[in-house]
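[1] Everything below, folded, please.
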Amino acid sequence: MGLNQSDDLFMLQVRLFRLAQARWDKTVDECEQIFNEYQINEYIKTCYEFFHVQGDEADIIEIEEYLKTKGFSI
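    As a prediction, this is how the structure comes out:
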């Protein structure tokens, strides 16, 4: 039995958090601060229909573009 949308969204958010942490070379606390300040989990939720059908690498690039529009650079 597959995951429901809520569970799938949670797993997507966790995967992207871990990918961002590794890609940006941040500690858990540093990455959590970025995710909270820029409401990245809400952004992932808003983009869920798009994000869940493409790969995590493409998703993290979209998140980085989102952060750039908010004035944040990695």
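[2] drop to CA atoms for contacts and neighbour counts, all remaining ones
    OK.
[3] Mind checking what secondary structure residue 22 has?
    When classified by DSSP: H, G, I helix; E, B strand; the rest coil, residue 22 comes out as helix.
[4] correction: residue 72
    coil.
[5] give me the number of residues near it?
    12 (other Cα atoms under 10 Å).
[6] again, but for residue 41
    Using other Cα under 10 Å, residue 41 has 19 other residues around it.
[7] does it count as helix, strand or coil?
    Following three-state DSSP, the label given to residue 41 is helix.
[8] let's see this one next to it:
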Amino acid sequence: MSDKTEITFMQTRLIRLASEEWHLPVEQIIRLFKETDVLGYIEKCYGIFHCEGDEAVLEDIKEFMKEKGTEIIV
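    Sure, this is the predicted structure:
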């Protein structure tokens, strides 16, 4: 499997996980991720993220979004 395919799988998995953890619809998560360039962030940090668990990556994404002005409060 190519790196690009693996990155896409990770992005998709994290969208679903964020939806479940943050109690928001998938459509809203996608919109928030696009607005804050989380998908690009996942691609850029894939080398590190693929070694961590999804929960740790999701926490990192929350911090990234907060720095971009979008805070997720659960």
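[9] can you give me the helices in structure 1?
    5-24, 28-37, 40-46, 48-51, 56-69 (DSSP state H).
[10] centroid residue for structure 2?
    For structure 2, the residue nearest the mean C-alpha position is residue 14 (4.8 Å; Cα atoms, centre = their mean).
[11] Residue in structure 1 paired with it?
    By TM-score structural alignment, residue 14 of structure 2 lines up with residue 16 in structure 1.
[12] Give me the distance between its match and residue 32 of structure 1.
    Distance of residue 16 of structure 1 to residue 32 of structure 1, given as Cα to Cα, to the nearest Å: 12 Å.
[13] try residue 70 of structure 1
    Distance, residue 70 of structure 1 to residue 32 of structure 1, using Cα to Cα: 17 Å.
[14] How about residue 7 of structure 1?
    20 Å.
[15] between the two, which one's more packed in?
    residue 32 (15 against 11).
[16] if I line the two up, what does the more buried one land on in structure 2?
    With TM-score structural alignment as the matching criterion, the partner of residue 32 of structure 1 in structure 2 is residue 30.
[17] What residues does that match make contact with?
    Residues counted as contacts of residue 30 of structure 2 (Cα atoms under 8 Å, 6 or more residues apart in numbering) are residue 15.
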